[in-house]
Structure formats: C-alpha cells, structure tokens
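Engineer: pasting a predicted model and its sequence here:
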Amino acid sequence: MVRSINHRSPQSSDGRLGVRLTLSTVAVALFSVPFVLLLVLVMSSFAPLNDLDESVARHLHADALAHPGYARLLGIGTEVFGPTTWRVLVVLAAVWAWYRGARRLAVWAVVTITVSGLLNLAVKEVVNRARPVLPDPVSWAPGSSFPSGHAMAVATGTGILVLMLLPSLRRTAARIAAWAVAAVLIVFVAYTRVALGVHWLSDVIAGVALGVVVVAGITAGFETWRREEGRRPAEPYLEGVEPEAFRGKKSG
C-alpha cells in the first residue's frame, strides 16, 4: 500500500515543533541587538556605561537607605515577584492548559520558562560580572550580576501568562490592560533590583531584553509550526499563542 507523502504523524509533528522551538530560541537570543550590544559593552568594560551604572545605583540606593520602610517594601516586592513565583505560576498555567486539552500550549509555556532560566544561568557564567558594592547595603544577593535573573524572569513569566490569557479576553481594552499590567510588573521588579543595590541598571535592562527575546523567539517558532500544520495564522501578541484554546473546545 502506498502512503500519502503528505501524511504527518503526531510524533513527527511534535518533533518538528521541538526543533523549531530550539532553533528559534538560539537564533533570536544570539541576534537580539539590544541585549548583544549591552553584553559587548559590559564585557569590554565600556567606561561611559560603567559610569552611568554607578551613578544610577548610588542615587537609587541612597533613596532606599534614607527610607528603611521603603527599602523593606522593595525587598518584599522583589521576592514576591521573584523567579520562583513566575516559574510556579507558569507551571500551574501549563497544567491547567494540559487539563483543558491545549497540550502543545502547555509544552510551549514550560519550554519557554525553562529556556529562560537556563539561558540566564549560562550568560551569568560567561560574563561573570560583579554585583554593586555600596556602603551600608540594604540587601544582598549571591552569584553574578549580568543579566538580572529577576528582571529576566518577570519579563518571561508575564509574557507567557499574558499570551496564554489573551484567547479568553474578547475586548481590546482587556488585552491592552493585560499587557499594561505586565509592563508595570516588569518595571517595578527591575527598579527594585537597582534600588536595593544588588544589580546595575544595565543588568536589569539586559535581563528584560533577553526575557522578551526568549518569549518572542519561541513564540515565533510555535507560530511557524502552526502555519505549516495548516492551522489558521495568528497574531500571537493580539490573539495569544493558540487563539483557539479555551474557546469552547479543546485543542490537542
């Protein structure tokens, strides 16, 4: 019996999806201009960038030092919205999506948050940048400084959750609000890391940039795979990664 050359088994389809997720992540991460530029400047000890980092760090840290209650509030906020929180929320969202039948969406979410964490650790190891050393520190953090793990995690985590939520939001205003909340959380967490004196400004900018790159890259790979499978083309940042998810029928 002759098999159709257009037949695609679920196994081969999932395999191609995995390859595209990996290749998209690597490609976008390597060629993301803002992140790569900061990486080069940091590794070359570019004096103007170092001066800016030190000036901002000392200014924000002085404010935190002058207001102990404010510093404690920042410390609570930075931990509440830290990497562990986003990993737990994304995993819970993935479990929910899997239960609802959106299994590939669940895989996309787990792959994205996992790649983000591993990539952050890898870049930290390569750059090995020292954290700020300020008089009378109000906080402390272990490990290398560039890029900020907190900033990268909040950018990745909020991006994933909003993209999963969008199919359930019918009104444009609700979608805009979702992205606005994500942006506020990203700015807040990035601010706390610098104000508490545990990161340079360039660390948090790079962390946010790389987090966005990971989400965008893996989402682009997912959307390419969807189109190759004959599914309706989608605009992920308006409709979500899988627009048909959670709209009255299960998607496998």
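Structural biologist: Cool, got the structure.

Engineer: every contact and neighbour count from this point should use C-alpha atoms.
Structural biologist: OK.

Engineer: which residues of the protein fall in helices?
Structural biologist: In the chain, the segments counted as helices under DSSP state H are 10-30, 33-43, 47-66, 68-80, 83-99, 103-127, 149-165, 172-195, 201-228, 236-239.

Engineer: any idea which of those is most buried?
Structural biologist: Highest mean neighbour count among those (mean count of other Cα atoms under 10 Å): helix 149-165, with a mean of 27.

Engineer: re the thing from before, any chance of the helices of the chain in CSV, with distance to Pro137 too?
Structural biologist: Formatted as CSV, those follow (distance: least, Cα to Cα, whole Å):
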stretch, distance to Pro137
helix 10-30, 33
helix 33-43, 23
helix 47-66, 8
helix 68-80, 11
helix 83-99, 22
helix 103-127, 22
helix 149-165, 19
helix 172-195, 10
helix 201-228, 17
helix 236-239, 40
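
Engineer: quick one: which of those is nearest Gly143?
Structural biologist: Smallest distance to Gly143 across these (Cα to Cα): 8.2 Å, for helix 103-127.

Engineer: relative to helix 149-165, how tilted is the closest one?
Structural biologist: Orientation of helix 103-127 against helix 149-165 (axes from the mean of the first three to the mean of the last three Cα atoms, to 10 degrees) gives an angle of 170 degrees.

Engineer: adding another structure so you can compare the two:
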Amino acid sequence: MTERSGRVITPVITATAASVVFGLLLLAVIARWAPLFTLDDLVARTAHDIGDAHPSFVVFWRAVSLACEPLVFRIVAIVALVIVWVPVRRHGRGRARDVRMPVTIAAATVLVGGILPVLVKAIVGRPRPVEALIAAAQTSFPSAHAFGITTAALCGVLLLRVLDASQVARRWAALAAGALIALVCVARVALAVHYVSDVAAGVALAVAWVAGVDAVTRRWIAPAPRRG
C-alpha cells in the first residue's frame, strides 16, 4: 500500500460510515418508523413548551440560527475565493500559489454542497414540526443549517491540515468546530423548526460529503510547504 493510498483510507471509511447513518435516517423517515417519530415529536413539543414559557429562549436560539445561516458560509466561501485569486505583489505570489488550490476546493465544497440538502428536502418533503416557534421556509428533512455549519466547520479544519498548520491550532480548531456544530443543531431543535432526526441527518450528510471530497482530493493535493 502506498503512502498516498493510506492517506485516503480514513476519509473513505468516514464517508462510508456517515453515508450509512444518513441512509438509515432517510429510510426511517420515509417509512415513518414509530420509535423515531415518537422521539422527534416528544422533543419538538418540549422545545415548544419551553419557548412559550421563556421568550428569551427563542430570542437567543433565533440569533444563533441567523448568525449561522447557510448563506453566511457561502458568502465567506466566495470572499475567500476572491482573496486568494486577486493579483498579488511579486513577493507574495509563491505563498498565494500554495493556498489557492486548497482554498478553492474548500470553498467549492461549501458552495456546491449546499445543493444536496435542498435536493433531499424536495424528494422527501417532510413537513416542519407544527410546534415550530419561528417561521421557516422549505421542508424539514434534512436540516440545511446542520449541513451548512458541519460542511463549513469541517472544511476549515481540513484546510488547516492541508496548509500544514500546527497541531495545537488544528486541535483547537477541531474543538471549536465541534462546539459550533452542536450549538447550531441545538438551536434548530430548540426552536422546533427541525426534528432531532433532521439535524442528525444534516450532520451525517455533510460529513459524508466533506469526507468524500477529501478522499478524492488527497490523491492529488499535497500539503503546502511549511514556511521557515
């Protein structure tokens, strides 16, 4: 087994496992599996009751949702593309070439990936919870917020790896990514605009997507050389 092939195994396994999780959730929702629907309904009703009793609860979680809208990360991805592809002064061109391809792949993963939850939503057509505390467009399964934050966060962590950031920086970035993903998922469930299975499916689909892209790009993207 070559070193490059060895590097591809981990993302392939991750993508496969996440795809299986997403597939099982998808089948359970389509089949209206009673235990899953019971759990989803219970959590949605509980969230609605808490929100009714504590208006500040709704304000806080709505602010989290607005700050982490999928559109926000698409704008960030576009800005990143513009930054790395604008003309630079001669002494900065070498470093710019080092980061252009990894940043382009990360940005494309965020931008193109945004189509996936929209397509699945259109196919499944699961209604939003009737207990929803705020208005929300489209259908419920999977959560585009959960997909968007997971895709963006994982791309950020992987980008640090490709750019050869320090292990400490990558570790803190991974912790921050996990916390942010959890925060957004809780926000969508707390507002009762998504069921638990919706956000779980959004995360699983995003992990499968990012890991799949990572597995492909690891075959032809080498880490940028460490400066100094």
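Structural biologist: Received, thanks. Keep in mind the model is a prediction, meaning the values are calculated, not measured.

Engineer: give the burial count for Asp164 of the second structure, as a bare number.
Structural biologist: Residues lying near Asp164 of the second structure (other Cα atoms under 10 Å) number 17.

Engineer: that one against Arg226, yeah?
Structural biologist: Yes: the pair Asp164 of the second structure and Arg226 passes the contact test of Cα atoms under 8 Å, sitting 6.2 Å apart.

Engineer: read off where stretch 109-128 of the second structure ends up in the first structure.
Structural biologist: Across the first structure, the stretch matching stretch 109-128 of the second structure (TM-score structural alignment) is residues 112-131.

Engineer: pull the distance from that stretch to the chain's centre.
Structural biologist: Stretch 112-131 of the first structure sits 12 Å away from the centroid of its parent chain (Cα atoms, centre = their mean, to the nearest Å).

Engineer: next: stretch 11-19 of the second structure.
Structural biologist: For stretch 11-19 of the second structure, the separation from the chain centroid amounts to 15 Å (computed by Cα atoms, centre = their mean).

Engineer: give me the distance between the nearest residue to Gly159 of the first structure once chain neighbours are set aside and Val111 of the first structure.
Structural biologist: Nearest residue to Gly159 of the first structure in three dimensions, chain neighbours excluded: Val215, at 6.7 Å (Cα to Cα, 6 or more residues apart in numbering). Remark: distance between Val215 of the first structure and Val111 of the first structure (Cα to Cα, to the nearest Å) = 10 Å.

Engineer: hang on, the earlier thing: I'd like the distance between the counterpart of the residue nearest to Gly159 of the first structure in the second structure and Ala107 of the second structure.
Structural biologist: The alignment partner of Val215 of the first structure in the second structure, by TM-score structural alignment, is Val210. From Val210 of the second structure across to Ala107 of the second structure, the span is 11 Å (Cα to Cα).

Engineer: show me what Ser55 of the first structure aligns to in the second structure.
Structural biologist: The alignment partner of Ser55 of the first structure in the second structure, by TM-score structural alignment, is Leu42.

Engineer: please name the residues that touch its match.
Structural biologist: Listed by Cα atoms under 8 Å, 6 or more residues apart in numbering, the contact set of Leu42 of the second structure is empty.

Engineer: mind listing what the match of Val215 of the first structure touches?
Structural biologist: Val210 of the second structure touches Ala15, Thr109, Thr151, Leu154, Cys155, counting by Cα under 8 Å, 6+ apart.

Engineer: could you see which of these carry over to the first structure?
Structural biologist: Retained in the first structure: Thr109, Thr151, Leu154, Cys155, out of those (criterion both residues aligned by TM-score structural alignment, their matches' Cα atoms under 8 Å).

Engineer: if we can go back for a sec, so which of the helices of the first structure gets nearest Val133 of the first structure?
Structural biologist: Minimum separation from Val133 of the first structure across the helices of the first structure (Cα to Cα) falls at helix 47-66, 9.8 Å.

Engineer: quick one: the closest one to the second structure mean distance?
Structural biologist: On superposition with the second structure, the mean distance recorded for helix 47-66 of the first structure (mean Cα distance after the TM-score superposition for the first structure) is 1.3 Å.
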